[in-house]
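S.K.: Okay, sequence plus prediction incoming.
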Amino acid sequence: MAAGAGSLLAWVLRNKTHIELLQVLLSFTGAYLLSVTVTHLLPEVFEQGSGADVSFFILIGFFIQLLIVQFTRGIEHGHLHLHHHFSKGYVSGVYFGLSIHALLEGMPLAEGVMHVHDGQHIYYAILIHKLPEAFSLATILFFSVRNKMYAWLLLLLFALVTPAGALLSGWLSATDANHEIVWLMAIVCGTFIHISTTIIFESSGKAHKISWYKFLAIVLGVGFALMSFLL
């Protein structure tokens, strides 16, 4: 649903004058995702697994996301250069990288993998994160693929990747692969930490300054995440 909404938004706003809007939205989602990861996902993972193993796989997740960025070129961070020519190799790399990322982020969503309370907030964090992610991918596809029906088909397939990740982790949970589930969740934590911190730090630009709009978006993102302790 979120992937579809982001894709539709990209179709409606098909020009580079709206990149600032994307940056503000990314600032909010980055802050929210980081806060939910630190306050909900990490404590759950450390509770279920041993500290040494969990820490190791968090690092693995961080560097997996670093490798994924080599394919996506950071478009999930708002790096959209619409005046550039998009080669088939570039578009394929972006699609592949974002699909791997989408598969990983779907894994905490399976029933029984997370506690119900924590799972709800992880769901909201991923839902919000999918909007700018799908917006970025859809923008690339609409600018590079001549056949718009084919572009929409690719977006539909992309929207199914995150549910596929949830099904995969749900299947592992049903087979009592508890250690593997904890390791996968730790890897997901590492990818989320990389994504969220990169979004927040890069939103400041080369001058290391952020606009008041982006600062407010970051504060709101943290605030909404912390409100979960009151609900």
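M.R.: Yep, that arrived. Numbering: from 1, shown residues only.
S.K.: Every contact and neighbour count from this point should use C-alpha atoms.
M.R.: Fine.
S.K.: I'd like the distance between I140 and F86.
M.R.: Distance, I140 to F86, by C-alpha to C-alpha, to the nearest Å: 8 Å.
S.K.: let me fix that: E133
M.R.: E133 sits 18 Å away from F86, taking C-alpha to C-alpha as the criterion.
S.K.: now swap in G205 and tell me
M.R.: G205 sits 24 Å away from F86, going by C-alpha to C-alpha.
S.K.: hmm, back to that, of E133 and F86, which one has the most company?
M.R.: Neighbour count, other C-alpha atoms under 10 Å: between E133 and F86, E133 has more, with 22 against 16.
S.K.: State which helix of the protein is the longest.
M.R.: Secondary structure assigned by DSSP state H gives helix 116-144 as the longest helix of the chain.
S.K.: list the buried ones in that helix?
M.R.: 118-119, 121-123, 125-144 (16 or more other C-alpha atoms under 10 Å).
S.K.: any idea of the angle the helix or strand harbouring G106 forms with helix 116-144?
M.R.: Element membership of G106, judged by DSSP states H and E, is helix 88-106. Helix 88-106 runs at 170 degrees relative to helix 116-144, counting by axes from the mean of the first three to the mean of the last three C-alpha atoms, to 10 degrees.
S.K.: Do a quick rundown of the strands in the chain.
M.R.: Read by DSSP state E, the chain holds no strands at all.
S.K.: can you tell me which residues contact the most centrally placed residue in the chain?
M.R.: Nearest residue to the geometric centre of the chain (C-alpha atoms, centre = their mean): H129, 5.0 Å. Contacts for H129 (C-alpha atoms under 8 Å, 6 or more residues apart in numbering) come out as 26, 29-30, 33.
S.K.: ok, now which ones touch the residue nearest to D53 when sequence neighbours are not counted?
M.R.: Of all residues not flanking D53 in the chain, W183 sits nearest, at 7.6 Å (C-alpha to C-alpha, 6 or more residues apart in numbering). By C-alpha under 8 Å, 6+ apart, the residues touching W183 are 53-54, 57.
S.K.: Go through these and name the one nearest L8.
M.R.: Using C-alpha to C-alpha, F57 is the member of the contacts of W183 that lies nearest L8, at 35.5 Å.
S.K.: so how far is V188 from that closest one?
M.R.: As defined by C-alpha to C-alpha, F57 lies at a distance of 9 Å from V188.
S.K.: Okay, one more to line up with it:
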Amino acid sequence: MQYIITFFAVIAGFLIALFLKPQKKKNIKLLLAFSGAFLLSLTVLHLLPELFQEGHHHHHEGEHEHRLPVGLFIMIGILFQIVLEFFSKGAEHGHVHIHTDKNDELHHIPWLLFVSLCLHALLEGFPIQENTNLAYGIAVHHFPIAIILTLFFVNAKMEKKMIFGFMFAFALMTPLGTFLAEQMHFAQHYSKEISAVVVGILFHISSTIIFESNEGHKFNLAKITMIVLGFLLAFFMEMGHSH
């Protein structure tokens, strides 16, 4: 299930942007605000307590490992996301700042955006194998991003097959991350550290979405409502998950 939902969220966003061509930026920004709140809540309510709860007691017999503090990896995740955004220009939270010519045409494939966005999506897949609710969070997060990116590429006169290739690869990345987390010994052995890095990434993205999805940093009623709904949905999902 967690493989399918994150993949189809991107494909659905791509198809909606391609065929329905939603023009109201306000509605997409409200969807972004909801996704940011939902993702932040899942991170705080589930991932964070889980990281600190387990302590450092899952090493092998006869092996006394001195692992670095979990908090350090969360900070690494935040810093890593800041570096990624230098290349992706903030596409992870709905900002697309790619240079086009006077006619808004894009003449080069934005490889830096593509690689950084795919790396970001790949890492997000790692903690999903242990938490299906997070799969919904990532899916809700990727859906508006896919709409925004597709609309930008269409408006920039990028070839349709190129856009599809870009979005299809992006859609595959999170399920691939989940698959690698299940199959790789390294990923299993350092699952706590990898999850902590992802928590840092999600912290940065979700908080940026919440505070930036409005021009002039003004909070309006619609945005606050969407943020509260995102928080509540994550809370009730986690309550249901823990019982």
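M.R.: Nice, thanks for sending it over. On a predicted model such as this, the values are computed, not experimentally measured, just so you know.
S.K.: lining up the contacts of W183 of structure 1 with structure 2, which overlap?
M.R.: Compared against structure 2 with both residues aligned by TM-score structural alignment, their matches' C-alpha atoms under 8 Å, these retain 54, 57.
S.K.: ok, of the contacts of W183 of structure 1, which come out buried?
M.R.: 54, 57.
S.K.: Narrow the contacts of W183 of structure 1 to those in helices?
M.R.: Filtering these for membership in helices, criterion DSSP H, returns 53-54, 57.
S.K.: T72 of structure 1 -> structure 2?
M.R.: Here T72 of structure 1 is matched to S88 in structure 2, going by TM-score structural alignment.
S.K.: need the contact list for that match.
M.R.: 112-114, 116-117.
S.K.: Show me the subset of these that structure 1 keeps too.
M.R.: The contacts of S88 of structure 2 retained in structure 1, by both residues aligned by TM-score structural alignment, their matches' C-alpha under 8 Å: 112-114, 116-117.
S.K.: So which of those residues is the closest to A9 of structure 2?
M.R.: Ranked by distance to A9 of structure 2 (C-alpha to C-alpha), the kept ones among the contacts of S88 of structure 2 are led by L117 at 15.3 Å.
S.K.: How many neighbouring residues does the closest one have?
M.R.: The tally of other residues near L117 of structure 2 (other C-alpha under 10 Å) stands at 21.
S.K.: Surely it and A169 touch.
M.R.: No: between L117 of structure 2 and A169 there is no contact under C-alpha atoms under 8 Å: 10.1 Å.
S.K.: For F96 of structure 1, give me its contacts.
M.R.: The contact partners of F96 of structure 1, by C-alpha under 8 Å, 6+ apart, come to 71-72.
S.K.: Tell me which residue of structure 2 lines up with it.
M.R.: Match for F96 of structure 1 (TM-score structural alignment): V115.
S.K.: Could you do I181 of structure 1 as well?
M.R.: Aligned partner of I181 of structure 1 by TM-score structural alignment: S191.
S.K.: what do you get for L168 of structure 1?
M.R.: Mapped onto structure 2 by TM-score structural alignment, L168 of structure 1 lines up with L180.
S.K.: Sketch out the helices for structure 1, chain order is fine.
M.R.: 2-12, 19-36, 42-48, 51-72, 88-106, 116-144, 148-174, 178-202, 212-226.
S.K.: Redo the ones you listed as a markdown table? Include distance to H79 of structure 1.
M.R.: Shown next, in a markdown table, are the helices of structure 1 (distance: least, C-alpha to C-alpha, whole Å):
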| stretch | distance to H79 of structure 1 |
| --- | --- |
| helix 2-12 | 15 |
| helix 19-36 | 9 |
| helix 42-48 | 28 |
| helix 51-72 | 9 |
| helix 88-106 | 12 |
| helix 116-144 | 8 |
| helix 148-174 | 19 |
| helix 178-202 | 10 |
| helix 212-226 | 16 |
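S.K.: Please identify the most buried of those helices.
M.R.: For the helices of structure 1, the largest average neighbour count (mean count of other C-alpha atoms under 10 Å) is found in helix 19-36, namely a mean of 24.
S.K.: Distance from the chain centre to it, please.
M.R.: Mean-position distance between helix 19-36 of structure 1 and its chain equals 10 Å (C-alpha atoms, centre = their mean, to the nearest Å).
S.K.: which part of structure 2 lines up with that helix?
M.R.: Counting by TM-score structural alignment, helix 19-36 of structure 1 pairs with residues 25-42 of structure 2.
S.K.: Mind reading off the mean deviation between that stretch and structure 1?
M.R.: Taken against structure 1, stretch 25-42 of structure 2 registers an average deviation of 0.5 Å after superposition, with mean C-alpha distance after the TM-score superposition for structure 1.
S.K.: now do stretch 195-210 of structure 2
M.R.: Superposed on structure 1, stretch 195-210 of structure 2 shows a mean distance of 0.3 Å to its aligned residues (mean C-alpha distance after the TM-score superposition for structure 1).
S.K.: Pull the distance from that stretch to the chain's centre.
M.R.: Relative to its chain's centre, stretch 195-210 of structure 2 lies at 8 Å (C-alpha atoms, centre = their mean).
S.K.: what does stretch 60-75 of structure 1 give?
M.R.: On C-alpha atoms, centre = their mean, the centre of stretch 60-75 of structure 1 falls 11 Å from the chain's centre.
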